[in-house]
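Colleague: attaching a predicted model along with its sequence, questions to come.
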Amino acid sequence: MSGPRRIFLHIGAPKTGTTYLQDRLARNAKTLGQHGVSFPGRGVGTSAPLFHFRAALDLLGQDWGGPPGHAEGSWEALVRRVRRASGDVIISHEILAPAPAEQADRAKRELAGDDAEVHIVYTARDLGRQIPAAWQESVKQGRRWTYRAFTRRVKRRESWFYRSFDLPSVLTTWSAGLPPEQVHVVTVPPRGSGGDLLWERFCAAVGMDPAWAPEESTRRNPSLGAAETTVLRRLNAELGRTARRTREFDELVRSYLAEHELVGRDSRPVPLPPGMYEWAAAETERWIEWVEASRVQVVGDVADLRFAPTERGPRKGWGNPDKVAKAEQLDAALVALAAMTREAARRPQPTEQLVARVVDGVRRLRDQ
């Protein structure tokens, strides 16, 4: 490698394959290191993606997804590891996308140090797939709002998710002070293109041979059907679950039910509402105009950002996910109940659970 070492900061967006990319980077950290590419972790007990998540929380001054204070000091710890690393470094977490200018400037300044060149990588996806996926993700995380309420907030640009998706806004903030050749937009391939294509595009953006990470990721963040999302939304309300999640509910509802037991069922998908077609098309053209005018580096094709006609359902009888038949809800609810019953029977007794929590607490203290 000639020239300064490079720090690639992958800032999202959410629902663009970030879980897959982060897991593949983590699984292949050793072989990547042999080729001069570092994906820094914090040591035993804390995976690299979790470390990057906590560092992002700390940078943004946020504290969710764990016990109070769990992210404190993580940003400084990540910066130290970046500065000790030799060669290129990749950092990735999607909650960075809507960061305010002050935090974005701090991140670029502290990661660059005296000897590195910071590059911004942003993965972008068409709104026809991204908005439905974002609503489902928000429900997985504890939200109780209807699809109609969520999409209204998106159109008013009041949703955290849309602030993360708004390519011109996000990249205007993060590209400040950087030449366009250090800002990379990776377009998510159209549905049916094959899983490896996103990986190949990401590797091209960071100047990496895809073969340097031979172990495939098995992690996905799959979408749910309309009935399953409705059941989760109602379950959140019944449990009093919120977006500021408890660890116990998050493990059971999000990780166990939403990402394992309720996926892959023969259920109606959640589409983009027909009333948003024109708005989504106009937003996409605004994105594309910004990309072309800014001269940032594009890996893929900006046409991938357009809402494909094949993704559009019928305007009449489009399958409103806020109006799922009770029989469909009951079917999904019984699947969830059966899964929870099996899980309850499998779990250890309260005393054993307490011992496990104490051991886990000791490990957390050791890793800090």
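Modeller: Looks like it arrived, so ask away.
Colleague: only C-alpha atoms for contact and neighbour calcs from this point on.
Modeller: Noted.
Colleague: ok now stretch 182-194, how far from the chain's centre?
Modeller: Chain-centre distance of stretch 182-194: 15 Å, with CA atoms, centre = their mean, to the nearest Å.
Colleague: output the contacting helices and strands for the helix ranked longest in the chain.
Modeller: With residue count as the measure and DSSP state H as the assignment, the chain has helix 326-346 as its longest helix. When contacts are defined as 3 or more CA pairs under 8 Å, 6 or more residues apart in numbering; DSSP states H and E, helix 326-346 sits against helix 226-239.
Colleague: what helix or strand does V170 sit in?
Modeller: Using DSSP states H and E, V170 falls within helix 167-174.
Colleague: pull the distance from that helix to the chain's centre.
Modeller: With CA atoms, centre = their mean as the basis, helix 167-174 stands 17 Å off its chain's centre.
Colleague: what is that helix packed up against?
Modeller: Short answer (3+ CA pairs under 8 Å, 6+ apart): helix 167-174 packs on helix 101-112, helix 160-165, helix 277-294.
Colleague: and of those, who's closest to A258?
Modeller: Distance to A258, taken as CA to CA, is lowest for helix 160-165 among the helices and strands packed on helix 167-174, at 18.9 Å.
Colleague: got another one to weigh against that:
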Amino acid sequence: METDCTRDELRGNPAAIAPLPAGTRLLHIGPHKTGTTSIQGALFAAKDEMARHGVEWPAGTRHPMEAVLAACARTGMLGDTPPTERHWQRLLEQVRATGRRTSVLSSEFFADAPDDGTIGRIVEQLDGDRGRVHVLVTLRPLARIMPSQWQQYVQNGLRMGYEDWLTHLLRKPPYEKPNPSFWHRHRHDRLVERWARVAGAERVTVVVVDDTDREGLMRTFEALLGLPKGLLSPVPDTANRSLTLAETEMLRNLNKEFRANELPPELYSRLVRNGAVMHMKNTCTPGPGDVKIGTPRWAVEAAAGIGAEMAERIGGMGVRVLGDMRLLSAGPEPATGTEAGPRIAPEVAARALYGALAAAAAVPVGQVRARTVHQASSGELVRVLGHRCLKRLRLR
């Protein structure tokens, strides 16, 4: 592997990582399921303290998703209101307001930029002075990404089972069904190549995330930004937890019913994803007896082979590499086929159902932009639901 990094840098030793020049605009592009939500939460929570050390978080939220979706010409999640160019322009204004200070932006949806032209426009618009944007790509082993990405697609309406989904991704050319975005995001060598081709290899850093070091990514960001060690800390986020196999299968079967009955996407966004699923994730914590999504051996082995190939290609691109590239061909223990079948607990199903009912009571389906159920208190939801039930009884 030919890079300009020291051996300690390649191992991801934060003490040996040279910080980026003052005034850099660090652009973290993900991709998905590589620690993005964790680092976004930590950066947003520490934004005031970071500013005292000369580093700005220009976005007004933890994740400027709408702005980035607009920049990448992408629609939002199923049933959500499409973002507009106005969202992106507002974020650009906030970035420009940081002046000559160092700033950092993070969104996994930057990885969805469809082509060189879009990437070039993003870099140029963020780069008030040429050479200030530095692109950061975080990577994890493909075999660890696949189950998380499948259940995330299910949360956006996917109806295909996990093994069938893996078969399409890994065994059926051109490997684009049912989710073309997967390989656009997670063929990591091509992702790095696209951004390096536009921004320049010298302005791209690849960080290989070590899942055994829970705070390693925090320390790496601190080192790159010149922040004191320990300034960034993980922020608990139950709404971002992965679904168990039983929860995902319940939702997948609901998706089948939803599609078969041709219900409107707006209804799915409000009652299912932001109602039932969000309430279930916020109020139910998986226990040791809950079955996780297990990947079959053939898929783990296929992912390891692709990971090794991607690592070799990235190593020859001339980009800065932090971490052990050999981790990209690692993965979890394969599923044995002896695990208990997915069974959802009655209280979990009840909480999911309540989430949908509460969302129906609190948010009129015809209302374009309204609060989701997790943004309202339980007292509010109960009052609204009770009021609506009484009103309907009187009408009858």
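Modeller: Cool, the structure landed. From a predicted model like this one, the values you see are computed outputs, not experimental measurements.
Colleague: hmm, back to that, right, so the helices and strands packed on helix 167-174 of structure 1: which one is the most enclosed?
Modeller: helix 160-165 (a mean of 22; mean count of other CA atoms under 10 Å).
Colleague: OK, contacts around the nearest residue to D250 of structure 1 once chain neighbours are set aside?
Modeller: Spatial nearest neighbour of D250 of structure 1, excluding adjacent residues (CA to CA, 6 or more residues apart in numbering): Q141 at 7.3 Å. Contact analysis of Q141 of structure 1 by CA atoms under 8 Å, 6 or more residues apart in numbering lists T242, A243, R245, D250, R254.
Colleague: let me know the closest of the residues you listed to D360 of structure 1.
Modeller: Using CA to CA, the contacts of Q141 of structure 1 come closest to D360 of structure 1 at D250, 16.6 Å.
Colleague: quick one: map the closest one onto structure 2.
Modeller: Mapped onto structure 2 by TM-score structural alignment, D250 of structure 1 lines up with R273.
Colleague: quick one: the counterpart of S38 of structure 2 in structure 1 from R163 of structure 1, how far?
Modeller: Using TM-score structural alignment, the equivalent of S38 of structure 2 in structure 1 is Y20. Counting by CA to CA, to the nearest Å, the gap from Y20 of structure 1 to R163 of structure 1 is 22 Å.
Colleague: likewise R157 of structure 1?
Modeller: Distance from R157 of structure 1 to R163 of structure 1, by CA to CA: 7 Å.
Colleague: same thing with D105 of structure 1?
Modeller: 18 Å.
Colleague: now do the same contact list for W279 of structure 1.
Modeller: K155.
Colleague: so what corresponds to it in structure 2?
Modeller: That one, W279 of structure 1, aligns with A302 by TM-score structural alignment.
Colleague: in this structure D116 of structure 2 contacts V198, no?
Modeller: Yes - with contact defined as CA atoms under 8 Å, D116 of structure 2 counts as touching V198 (6.6 Å).
Colleague: ok so, going back, just give the number of residues close to the match of S38 of structure 2.
Modeller: 19 (other CA atoms under 10 Å).
Colleague: which residue in structure 2 aligns with the residue nearest to D250 of structure 1?
Modeller: Using TM-score structural alignment, Q141 of structure 1 pairs with N156 in structure 2.
Colleague: tell me which element that match is part of?
Modeller: Per DSSP H and E, there is no helix or strand for N156 of structure 2.
Colleague: again with V118 of structure 1
Modeller: Assigned by DSSP H and E, V118 of structure 1 falls in strand 116-124.
Colleague: also R153 of structure 1?
Modeller: Secondary structure (DSSP H and E) places R153 of structure 1 in helix 147-155.
Colleague: do Y175 of structure 2 as well
Modeller: Counting by DSSP H and E, Y175 of structure 2 is found in no helix or strand.
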